[in-house]
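K.L.:
sequence? don't have it. structure:
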């Protein structure tokens, strides 16, 4: 009988979470193919996700929020759910699942800058290197499969890049805002309030369409598998691993997204795109590793 230790189980859970997150782009494209608009996909992901998290907090009983924290929950829902979900789905629609997933992982660079501004964290040489690598990586991914030709003929999709970078920025705010205001709550409690607020923010911009059974299937998978299920798997992994190690394993997400997008939609990043992807993921690993290196004590 093989007995796995807790660390190995933790890695397995986080790898599962990254895999489930990596399915967001491909299943969103499936919904688009069935006539559902990007913002409607974002709306239903938030709404159905809130339903599943609602059942969860009813079971565990952690649903109370202190009155003075309500504005923080509202802001978190508007920006980190409404704007983030909407921007990411638009990036998938305009640039493809692979590009959207890679640009989403500019988040660590945004975290470094925002943490310097709002949390007082210092930018060392490793972080500056990671920021530079991220910017070069974004350029490579943005040029797409046509590479340099896209620069000369202006065919690169600026809107897709903008939405992708915006999704990375708003995803980064999960860390910044959560670190400063929402540490006293479980992630499930935060999400059960933030998701409906995000859905309400998206509602006025949504053009609802008649949906096929395939469209509903894609939406339910996004909500249950890639939102609720991914959260449960990641939380289980964090209980067994250091946050730093969990973050490293989570960078498997864009790899999954790119692989599935290639199989389903024949999406290709091209040589520069692949190089850019490697640079961005390397920057993420450097950023995470720099947090784990202990600072030397100053001599008296």
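P.N.:
Everything's here; your move. No experiment lies behind these values; they were computed from the predicted model shown.
K.L.:
okay, CA-based contacts and neighbour counts for the rest of this
P.N.:
Will do.
K.L.:
which residues sit against the helix or strand hosting residue 161?
P.N.:
Element membership for residue 161, per DSSP states H and E: helix 158-181. Helix 158-181 is contacted by residues 69, 72, 76, 79-80, 83-85, 87-88, 90-95, 99-101, 103-108, 110-111, 114-115, 118-119, 142 when judged by Cα atoms under 8 Å, 6 or more residues apart in numbering.
K.L.:
hang on, residue 194 packs against residue 72?
P.N.:
No: here residue 194 does not reach residue 72: they are 9.7 Å apart, not a contact under Cα atoms under 8 Å.
K.L.:
ok, those two, which is more surrounded?
P.N.:
residue 194 (25 against 17; other Cα atoms under 10 Å).
K.L.:
List the residues that contact that one.
P.N.:
So residue 194 contacts 73-74, 76-78, 81 (Cα under 8 Å, 6+ apart).
K.L.:
Can you give me the buried ones in the helix or strand where residue 42 lies?
P.N.:
Using DSSP H and E, the element containing residue 42 is helix 38-60. Buried positions in helix 38-60, judged by neighbour count with 16 or more other Cα atoms under 10 Å: 38-54, 56-57.
K.L.:
before we move on, what about stretch 96-110?
P.N.:
So stretch 96-110, judged by 16+ other Cα under 10 Å, has buried residues 96-110.
K.L.:
Included below, for side-by-side comparison, is a second structure:
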């Protein structure tokens, strides 16, 4: 087998890992709703999720599943505290100001931010296919938000929404830069563990109370183990197999498509023509993203 074919198969496996991660992320809304119904506040879910994620990392270290040298690597800690924490906080404020649909749509401006980082930091110029894939992704995300755009958009909410997309893109870009030579599972475990200090700090600066009930702990545990640990292990494994950041960010928009599907299947949310058009654009973006 030629080296180029081996590389192609390796990247193909990595892309499947990214899609699997996006599928797991798509269940965030369902699990969070169940947590709210069980008595957790938004900040309560955030703190419980990250506390349990940190506990899972600790248990993984004791069991020898993760490498201490990676979990305590200053680059991993830096990504968690300087990029993941503001990403979570800005997205929280975006949801508060804009609602879930519009906030999610602005979150998926991430491919455009990654292109901007690559252009600025690497002087890398994308081809027309990547530019078109980025345009289709953002347009598809906006269409999937559908009727959510019917109301007024506050300037503050718009800033928070765009900031969440920028910081999300930065977490992907930075992780791709450091993942070479580091064990992906340990990188995922480390970033999730070091998010706990950020979550605790958020309770000081963000409005609302920290309310956690025993009944909502199963939802928090699911978010910690499946959505935080397992999904990021898959995502970072994809990056380690050569899936470049821009393509990974576009593949991750499967999350938005599936989250809309869960709402339709489980909560009887309407599936409109706009949703269908958004799905078509995002599907087209997947095909274009792999080209030059």
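P.N.:
In hand now; what should we look at? Since the model is a prediction, treat every value here as computed from it, not as a measurement.
K.L.:
Okay, helices next: where are they in the stretch 51-200 of structure 2?
P.N.:
68-71, 74-79, 85-98, 100-107, 110-122, 128-145, 155-178, 184-193, 195-205 (DSSP state H, counting those that start in this stretch).
K.L.:
For the fourth one, what is the distance to the chain centroid?
P.N.:
To tie it back to what came earlier, the one meant is helix 100-107 of structure 2. How far helix 100-107 of structure 2 lies from its chain's middle: 12 Å, per Cα atoms, centre = their mean, to the nearest Å.
K.L.:
need the contact list for the residue lying closest to residue 150 of structure 1 once chain neighbours are set aside.
P.N.:
If the residues on either side of it in the chain are set aside, residue 150 of structure 1 comes closest to residue 156, at 5.3 Å by Cα to Cα, 6 or more residues apart in numbering. Contact analysis of residue 156 of structure 1 by Cα under 8 Å, 6+ apart lists 142-144, 150.
K.L.:
Most neighbours among the residues you listed, which one is it?
P.N.:
Counting neighbours by other Cα under 10 Å, residue 142 leads the contacts of residue 156 of structure 1 with 28 neighbours.
K.L.:
tally of neighbours for residue 273 of structure 2?
P.N.:
12.
K.L.:
what sits against the counterpart of it in structure 1?
P.N.:
Under the alignment defined by TM-score structural alignment, residue 273 of structure 2 is paired with residue 271 of structure 1. Applying Cα under 8 Å, 6+ apart, we find residue 271 of structure 1 in contact with 145, 147.
K.L.:
Distance-wise, check residue 271 of structure 1 relative to residue 46 of structure 1.
P.N.:
Residue 271 of structure 1 sits at a distance of 35 Å from residue 46 of structure 1 (criterion: Cα to Cα, to the nearest Å).
K.L.:
repeat for residue 113 of structure 1
P.N.:
According to Cα to Cα, residue 113 of structure 1 and residue 46 of structure 1 sit 28 Å apart.
K.L.:
now residue 233 of structure 1
P.N.:
Counting by Cα to Cα, the separation of residue 233 of structure 1 from residue 46 of structure 1 is 18 Å.
K.L.:
Where does the match of residue 273 of structure 2 sit: helix, strand or coil?
P.N.:
State at residue 271 of structure 1, reduced to three classes by DSSP: H, G, I helix; E, B strand; the rest coil: helix.
K.L.:
now it: how far from residue 153 of structure 1?
P.N.:
From residue 271 of structure 1 to residue 153 of structure 1 the distance is 18 Å (Cα to Cα).
K.L.:
Same check on residue 204 of structure 1?
P.N.:
Distance from residue 204 of structure 1 to residue 153 of structure 1, by Cα to Cα: 36 Å.
K.L.:
now residue 126 of structure 1
P.N.:
Between residue 126 of structure 1 and residue 153 of structure 1 the computed distance is 36 Å (Cα to Cα).
K.L.:
Of the two, which one has the most company?
P.N.:
Each of residue 126 of structure 1 and residue 153 has its neighbours counted (other Cα under 10 Å); residue 126 has more, 16 against 8.
K.L.:
Now do the same contact list for the aligned partner of the more buried one in structure 2.
P.N.:
When structure 2 is aligned by TM-score structural alignment, the residue opposite residue 126 of structure 1 is residue 129. Taking Cα under 8 Å, 6+ apart, we find residue 129 of structure 2 in contact with 288-289, 291-292.
K.L.:
Filter those by whether they're kept in structure 1.
P.N.:
Contacts conserved in structure 1 for the contacts of residue 129 of structure 2, counting by both residues aligned by TM-score structural alignment, their matches' Cα atoms under 8 Å: 288, 291.
K.L.:
now the helices for the stretch 201-300 of structure 1?
P.N.:
Going by DSSP H, counting those that start in this stretch, the stretch 201-300 of structure 1 shows helices at 213-220, 230-238, 243-250, 253-265, 270-292.
K.L.:
Show me what counts as buried in the last one.
P.N.:
In this case it means helix 270-292 of structure 1. Buried residues in helix 270-292 of structure 1 (16+ other Cα under 10 Å): 270, 272-290.
K.L.:
State the number of residues packed around residue 165 of structure 2.
P.N.:
25.
K.L.:
which one in structure 1 is aligned with it?
P.N.:
Superposed on structure 1 with TM-score structural alignment, residue 165 of structure 2 falls opposite residue 168.
K.L.:
now residue 186 of structure 2
P.N.:
Under TM-score structural alignment, residue 186 of structure 2 pairs with residue 189 in structure 1.
K.L.:
Could you check how far residue 111 of structure 1 is from residue 154 of structure 1?
P.N.:
30 Å.
K.L.:
Looking at the two, which one has more neighbours?
P.N.:
Using other Cα under 10 Å, the more surrounded residue of residue 111 of structure 1 and residue 154 is residue 111, with 21 against 11.
K.L.:
so how far is residue 16 of structure 1 from the more buried one?
P.N.:
From residue 111 of structure 1 to residue 16 of structure 1 the distance is 24 Å (Cα to Cα).
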